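Novice: mind looking at a prediction? Sequence and model below.
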Amino acid sequence: MKVDLIDPRDARWEQFLAEIHHDFYHLPSYVSLAAKHESGSPIAFYAEDRDAMFLAPLLVKRIPAYLSPPGSWFDATTPYGYPAPLLWPPGDDQALERFLQVFRETCAEHGIVTAFFRLHPLMTLPQSALVKQGALVRHGQTVYIDLSITHEDFWAQLDRTHRKDIRKLMKSGYEAHIDDWNHYQDFIDIYRETMKRLSATEFYSFSKGYFNELRSVLGDNLHLCTILSPEQEVAAAGLFTTFNGIAQYHLSGTADKYIKESPSKMICEAIYAFSKNAGNKVFHLGGGLGGNNDSLFKFKAGFSSLLLDFYTYRMVLDEGKHAMLIKFWRQKYAPVADSAFGPDFFPSYRQLPHTAAEAA
């Protein structure tokens, strides 16, 4: 078996992607961008075994200094989104089990203690192999729209309130525009306004540099949808991608002034129409925060009854080092009540009091 930890400049990364169905989250350029925002080093675990291949994009991060790790210890996580490991052939459970075992051994040799993966709801892996090498955790469901349905069927499947609100907005003079990049700064301002209103964590405070580089990295695969009010103000806006037949809802926001009108509902209708006309096969809206069945999930479920399971996957790669880190963590936070910590956070030694579970 050929095994290596490769960086985004390694030609094998792009060559692997050329051979297998993937999403934009798997691109080395996107992983590199995410590394800047998430303070990690972009790598991929690459392996070949006879006719089987495996690629796992990751961000490697140094273990926090407050845990006093005795040496260069690291952990790994997937970038923001759904950059799940990719397997060829996709359903080969025996190959996946072999690759995961060698992944464990290789990462441990490089001082990587744990690995956390957000799995792609549309690109499933054999669960029988996953559960033998780590912990598979189901968080909830995500929503998608089959873009082969007619526009009439799309309207018919909408939640009654969604359908009523969208028609009311259109009748009132609201308009949807795709790829009018003159409004990109308006989107950024509205997105930040929305995150502040929702008291979102610092992670979601993407810089202007991030947004500019995201557009540079994804090029024509990144799209901007803006909803203009009758006064020609940007009432809501969102970024979405179209890549390899998949439309993905990425980031969005609604201006404080227009919250009651719910203009974001028009964004989803506009993305559906644009993505269908462009020949894509599915529009993935995603799920609730952390995969939960919350108000965000219910909003998205109002557009389609088609659901997918969302999982994360966790691996302890070095049991001895992991046990030491847990010990250090417990010593540091022993005075803190257990109720201050979420039961689902992984790796637990990175959790700070009142930190929500890591499963976006």
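Specialist: Thanks, I have the structure now. Numbering: from 1, shown residues only.

Novice: CA only for contacts and neighbour counts going forward, please
Specialist: Fine.

Novice: quick one: the strands in the stretch 251-360 of the chain, in order.
Specialist: 282-287, 307-316 (DSSP state E, counting those that start in this stretch).

Novice: tell me which helix or strand V143 sits in.
Specialist: Taking DSSP states H and E as the criterion, the element that holds V143 is strand 135-146.

Novice: list the buried ones in that strand?
Specialist: Judged by neighbour count using 16 or more other C-alpha atoms under 10 Å, the buried positions of strand 135-146 are L136, H139, G140, Q141, T142, V143, Y144, I145, D146.

Novice: just give the closest residue to the first one, not the sequence neighbours.
Specialist: Going back to what we said before, that points to L136. Y313 (4.7 Å; C-alpha to C-alpha, 6 or more residues apart in numbering).

Novice: can you pull the contacts of that neighbour?
Specialist: Contacts for Y313 (C-alpha atoms under 8 Å, 6 or more residues apart in numbering) come out as F116, F117, R118, L119, L130, G134, A135, L136, V137.

Novice: count the residues that sit near H22.
Specialist: 22 (other C-alpha atoms under 10 Å).

Novice: what of the one 10 residues further on?
Specialist: Around S32 sit 23 other residues, with neighbours defined as other C-alpha under 10 Å.

Novice: Three-state assignment for it, please.
Specialist: Per DSSP: H, G, I helix; E, B strand; the rest coil, the local secondary structure of S32 is helix.

Novice: mind checking how far it is from E269?
Specialist: Going from S32 to E269 by C-alpha to C-alpha, to the nearest Å gives 32 Å.

Novice: got it, and Y258?
Specialist: As judged by C-alpha to C-alpha, Y258 and E269 stand 18 Å apart.

Novice: that older thread, how far does the strand holding V143 sit from the chain's center?
Specialist: 12 Å (C-alpha atoms, centre = their mean, to the nearest Å).

Novice: who's the closest spatial neighbour of the residue nearest to the spatial centre of the chain, skipping the chain neighbours?
Specialist: Nearest to the geometric centre of the chain sits G81, at 1.2 Å (C-alpha atoms, centre = their mean). Among residues not flanking G81 along the chain, Y25 sits closest, at 6.6 Å (C-alpha to C-alpha, 6+ apart).

Novice: what residues of stretch 341-351 count as buried?
Specialist: Buried residues in stretch 341-351, defined by neighbour count with 16+ other C-alpha under 10 Å: F341, G342, F345, F346, P347, S348, Y349, R350, Q351.

Novice: second one coming, line it up with the first:
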Amino acid sequence: MIEVIEEKKYWDEFVSSFEESDLYHTFDYHMVAKEDGIPVLLKYSHANTCIGLPLLIRKIPNTHFKDATSVYGYPGPLCKNIPDHFDSAQFKNELLKYFSSNQIVSVFSRLNPFIPQQHRVLKNIGEIENKGQVVSIDLKKPIDLQRQEFSKRLKGQLNKARRHCTVKKTENDKELQMFMDIYHENMDRVNAKTMYYFKDDYFKKLIKSNSFQTETLLAVHNESGEVMGGSMFFYKNSIVHYHLSGTRTKYIPFMPTKLLIDEMRIKATARGLTHFNLGGGLSSADDSLLQFKSSFSKTMLDFYVWKLVVNPEAYHSLTEKFKLGNHDFFPLYRCNNQLVFSTK
């Protein structure tokens, strides 16, 4: 049967019972990233098998229906004691029973490329779709072997950056504010979409969480003492993620973000972490952002999303009502009020 967990204490205890989990599964991250959704962790147990599926339940405007989505990032189901011959039929039945009884029309979740059993758990339940690739640095390799995968151009850029700036970790509110200001300056410069703008409270809650570690690094110009740029990373268990970054316009030629990523690579390796996820390109494209990240590593992982239509009749009715034409978007009826999907 499905048990719904909504309280932090029980949510944290359940997530910590899995050997493989990421910060995107935590209660704290869901509370930071929930927007207009209600965070729930669906717990399924049968014999020795246990599955946890974190979701955000949202009302569909002007209807009595709801839908479910995942937080932005790399969540998906947690699982343990999943046999090679796992039959998802009973799990599927229990999920559909829960979704139907709660008037949930559709479900969407981003999956985690570092938890391979997610595909086995969701097999024959809806559709799993490849949305592109993400770049990962294998931190299990020695530091010098990691660096061998850097492009020649990147190595030269890092040498230049190290001559001109010093890296430090933010240690107080004033330094965190510097990062937030630089980040928003960067977003303004590139005409970023609304989804990439975050309120100050978002950054502060990430820093304060004790469910995962957040580290923000600043690149300081050696001559002027001015902060050139900053990058935010966070991690839980063995995976560190490159989250946000920004560079002051006048310091773009120094490319401080590349130096900050390299510094976090060195730090994470020393801490015994195993994977450094740099993410992918905007809208799943093989674009300049993906090329920037792939200059650090040749390891590319496929990134997938999971889509499930629970109530086809209601889904069709909602889609017709909104008269949409972008058939790649899911759920289609939210196309008008949602922004472009990204694997960043």
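Specialist: Cool, got the structure. Treat the numbers as computed from the prediction; the structure is a model and nothing was measured.

Novice: TM-score for this pair?
Specialist: Superposed pair, TM-score by TM-score structural alignment, normalised by the length of structure 2: 0.92. Supporting alignment: 341 aligned residues with a C-alpha RMSD of 2.1 Å.

Novice: please enumerate the strands of the stretch 1-150 of structure 2.
Specialist: Under DSSP E, counting those that start in this stretch, the stretch 1-150 of structure 2 gives strands at 2-5, 38-46, 49-59, 66-69, 78-80, 104-110, 127-138.

Novice: quick check: longest helix of structure 2.
Specialist: helix 173-189 (DSSP state H).

Novice: show me where structure 2 has helices.
Specialist: Using DSSP H, helices in structure 2 cover 8-16, 27-33, 89-101, 117-122, 143-148, 152-164, 173-189, 200-208, 256-270, 288-294, 312-322.

Novice: got a list of what the closest residue to D7 of structure 1 other than its chain neighbours touches?
Specialist: In space, D7 of structure 1 comes closest to I43 once its chain neighbours are excluded; the distance is 4.6 Å by C-alpha to C-alpha, 6+ apart. Applying C-alpha under 8 Å, 6+ apart, we find I43 of structure 1 in contact with L5, I6, D7, P8, P57, L58, L59, V60.

Novice: how does it look with 6 Å?
Specialist: When contacts are counted by C-alpha atoms under 6 Å, 6 or more residues apart in numbering, I43 of structure 1 is found next to I6, D7, L58.

Novice: ditto for L278 of structure 2
Specialist: V135, S136, Y242.

Novice: so what does it match up with in structure 1?
Specialist: With TM-score structural alignment as the criterion, L278 of structure 2 lines up with L285 in structure 1.

Novice: any idea how many residues pack against the aligned partner of C79 of structure 2 in structure 1?
Specialist: Mapped onto structure 1 by TM-score structural alignment, C79 of structure 2 lines up with L87. L87 of structure 1 is flanked by 24 other residues according to other C-alpha under 10 Å.

Novice: quick check, L87 of structure 1 in contact with F54.
Specialist: Yes - at 4.7 Å, L87 of structure 1 and F54 qualify as touching, with contact defined as C-alpha atoms under 6 Å.

Novice: what about Y258 and E269 of structure 1, which has more around it?
Specialist: Using other C-alpha under 10 Å, the more surrounded residue of Y258 of structure 1 and E269 is E269, with 19 against 15.

Novice: in structure 2, what sits opposite that one in the alignment?
Specialist: E269 of structure 1 maps onto D262 in structure 2, by TM-score structural alignment.

Novice: just L251 of structure 1 next, same as before
Specialist: Per TM-score structural alignment, L251 of structure 1 is aligned with L244.

Novice: distance of that match from H221 of structure 2?
Specialist: L244 of structure 2 is 20 Å from H221 of structure 2, by C-alpha to C-alpha.

Novice: now swap in D262 of structure 2 and tell me
Specialist: 17 Å.

Novice: also K344 of structure 2?
Specialist: K344 of structure 2 is 27 Å from H221 of structure 2, by C-alpha to C-alpha.

Novice: what of Q103 of structure 2?
Specialist: Separation of Q103 of structure 2 from H221 of structure 2 (C-alpha to C-alpha) stands at 55 Å.

Novice: more crowded one of the two?
Specialist: The neighbour comparison of Q103 of structure 2 against H221 (other C-alpha under 10 Å) goes to H221, with 21 against 16.

Novice: Q103 of structure 2 maps to what in structure 1?
Specialist: Under the alignment (TM-score structural alignment), Q103 of structure 2 pairs with G111 of structure 1.

Novice: in this structure that match contacts A76, no?
Specialist: No - look at G111 of structure 1 against A76 with C-alpha under 6 Å: they stay out of range, at 10.4 Å.

Novice: OK, contacts around P64 of structure 1?
Specialist: By C-alpha under 6 Å, 6+ apart, P64 of structure 1 has no neighbours at all.

Novice: please redo it, this time with the cut-off set to 8 Å
Specialist: Contacts of P64 of structure 1 by C-alpha under 8 Å, 6+ apart are R350.

Novice: tell me the counterpart of it in structure 2.
Specialist: Checking TM-score structural alignment: P64 of structure 1 goes with P61.

Novice: and I188 of structure 1, how far from Y204 of structure 1?
Specialist: I188 of structure 1 is 12 Å from Y204 of structure 1, by C-alpha to C-alpha.

Novice: more crowded one of these two?
Specialist: Using other C-alpha under 10 Å as the criterion, I188 of structure 1 and Y204 rank with I188 on top: 21 against 13.

Novice: excluding sequence neighbours, find me the nearest residue to the counterpart of the more buried one in structure 2.
Specialist: In structure 2, the residue paired with I188 of structure 1 according to TM-score structural alignment is M180. The shortest distance from M180 of structure 2 to any non-neighbouring residue, by C-alpha to C-alpha, 6+ apart, is to D200 (7.2 Å).

Novice: what do L87 and F54 of structure 1 both touch?
Specialist: L96.

Novice: the closest residue to I2 of structure 2 other than its chain neighbours: how many residues sit nearby?
Specialist: Nearest-residue entry for I2 of structure 2: Y44, 4.9 Å, with adjacent residues in sequence omitted and distances by C-alpha to C-alpha, 6+ apart. As a burial measure, Y44 of structure 2 scores 19 neighbours (other C-alpha under 10 Å).

Novice: list the contacts for Y44 of structure 2?
Specialist: Counted by C-alpha under 8 Å, 6+ apart, Y44 of structure 2 has contacts M1, I2, E3, C50, I51, G52, F91.

Novice: contacts only, for the third one.
Specialist: Applying C-alpha under 8 Å, 6+ apart to E3 of structure 2 gives the contacts L42, K43, Y44.
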